[in-house]
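using only what follows, build the 3D model:
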Amino acid sequence: MNVGTNRGDAKAFKLDTLLKLVDIKGTDGKTTLLHFVVQEIIRSEGAETESANGNIPEQMESKFNEEQFKKKGLHVVGGLSKDLDNVKKAAGMDSDVLSSYVTKLETGLEKVRLVLQYEKPDMKGNFFKSTKLFMKYAEDEIVRIKSHEREALFLVKEVTEYFHGNAAKEEAHPLRIFMI
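Take a look at the predicted model:
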């Protein structure tokens, strides 16, 4: 990014700079950088739609008129709210609290394991058998959850490094990048 400019070969940009998209205006004084970005998204979305339909050559060369931009733009922007709904929910969660819940579950399973030590061969009923099956399932689930947690935090780190560069290492709250 910015190759050949005084900013020179940037590897990332802070998401906070996206807020400036509305402030940077074109030479006409009306069109903002945000307008340009939306138009480029619409063009790429339109190109993908057309290539999926097989109508590439003629339509790719023609320019969209203003009305087509508005219609496609509203469609794309309208879908953003739905796409970002889960991001808002996830941003409201505290990853440390979720991790502590998993740790509490592990502690609870250890207590159940202690109870299983009291099994005697002549005992009747299915309590111990059922509890052992539950333990196996619960242990597997906890391993799976911890694996997903590690993977998610790794991906968050990658996204943060992409958008914030070296500032990611200084960030106290790793999920801050997703807060809306």
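
CA only for contacts and neighbour counts going forward, please
Noted.

sticking with the residue nearest the centre of the chain, tell me its helix or strand.
Geometric centre of the chain, nearest residue: Val87, 6.6 Å, by CA atoms, centre = their mean. Under the criterion of DSSP states H and E, Val87 resides in helix 66-91.

elements contacting that helix?
In terms of contacts (3 or more CA pairs under 8 Å, 6 or more residues apart in numbering; DSSP states H and E), helix 66-91 is packed against helix 33-53.

Ser100 and Thr107, how far apart?
10 Å (CA to CA, to the nearest Å).

nope, Glu58 is what I meant
For Glu58, the distance to Thr107 equals 65 Å [CA to CA].

how about this one, so we can line them up?
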Amino acid sequence: MFLKLLEVVLKTRNRMNVGTNCGDAHALKLDTLLKLVDVKGADGKTSLLHFVVQEIIRTEGARLSGTSQNLDDAKCRKLGLQVVSGLSSELTIVKKSAAMDFDVLSNDVSKLSRGLVNISEVVRLIETQGLDESRNKFSESINRFIRMAEEEIIRIQAQESVALSLVKEITEYFHGNCNIPLEVRI
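Purely as a prediction, here's the structure:
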């Protein structure tokens, strides 16, 4: 739904700027969304945000009802409104994500990795002292833990790479070029 909202904003922006050098934009900046409330219609009350939401309600309602004509406008609006109201629940994860600091998370994963190396060294020292039955069980148990933890850290590091590439992709989508440093927080 958020992607549809952005598409409608971009199309509306392009339509409003037909004939200018801004009339064929392929991306928009996030601060453009803040301006939707400021742009008012001829009545001075209706904002561009109202128009965008109404347009999404209309098109989603028509899509869900299976008709492109306004045969039952009330039914279409009701269906479209249900879809648009789901945007709030879609964006709840954004708030949680915004509170997460990627650098801190990355440093924590590095610390865990270094900690596993330290644990491995301690286990090797214990093993060099000769293994009785209790040390052997401890060594086997810790080595299983280390293998599982290393696999998990590798999985987390792979997800970290995916997250960075998604940040880059989103940055390109909103800003129209990839020369913007990844440190830019969205």
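
now the TM-score, please.
The TM-score (TM-score structural alignment, normalised by the length of structure 1) is 0.79; 167 aligned residues with a CA RMSD of 2.6 Å.

ok, the aligned partner of the residue nearest to the centre of structure 1 in structure 2 to Lys137 of structure 2 distance?
The alignment partner of Val87 of structure 1 in structure 2, by TM-score structural alignment, is Val94. For Val94 of structure 2, the distance to Lys137 of structure 2 equals 45 Å [CA to CA].

could you do Phe2 of structure 2 as well?
Phe2 of structure 2 is 54 Å from Lys137 of structure 2, where distance means CA to CA.

could you pull out the helices in structure 2 for me?
2-16, 30-35, 48-65, 73-85, 87-90, 92-99, 102-128, 133-175 (DSSP state H).

make TSV out of those helices and add distance to Glu183 of structure 2.
Shown next, in TSV, are the helices of structure 2 (distance: least, CA to CA, whole Å):
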stretch	distance to Glu183 of structure 2
helix 2-16	23
helix 30-35	16
helix 48-65	29
helix 73-85	32
helix 87-90	25
helix 92-99	14
helix 102-128	10
helix 133-175	10
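
of those, which is nearest Cys22 of structure 2?
For the helices of structure 2, the distance to Cys22 of structure 2 is smallest for helix 2-16, at 6.9 Å, taking CA to CA.

and the closest one, what does it pack onto?
Looks like helix 2-16 of structure 2 contacts helix 48-65 (3+ CA pairs under 8 Å, 6+ apart).

contacts for the helix it packs on?
With contacts defined as CA atoms under 8 Å, 6 or more residues apart in numbering, helix 48-65 of structure 2 is touched by 4-5, 8-9, 12, 36-41, 68-70, 75-81, 83-84.

could you turn the buried ones of these into a ChimeraX selection?
Entered in ChimeraX, the line below selects the buried ones among these, by 16 or more other CA atoms under 10 Å:
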select :5,8,9,12,36,76,77,79,80,81,83,84
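
and the gap between Ala47 of structure 1 and Ser62 of structure 1?
From Ala47 of structure 1 to Ser62 of structure 1 the distance is 11 Å (CA to CA).

cool, Gln68 of structure 1 as well?
Distance of Gln68 of structure 1 to Ser62 of structure 1, given as CA to CA: 12 Å.

what of Lys132 of structure 1?
Per CA to CA, Lys132 of structure 1 is found 67 Å from Ser62 of structure 1.

what's the answer for Met93 of structure 1, then?
46 Å.

over to Thr131 of structure 1?
Distance, Thr131 of structure 1 to Ser62 of structure 1, by CA to CA: 67 Å.

with Gln117 of structure 1 instead?
76 Å.

repeat that for Ile145 of structure 1.
Using CA to CA, Ile145 of structure 1 is found at 50 Å from Ser62 of structure 1.

and what of Arg150 of structure 1?
47 Å.

just Lys169 of structure 1 next, same as before
Taking CA to CA, one finds Lys169 of structure 1 at 46 Å from Ser62 of structure 1.
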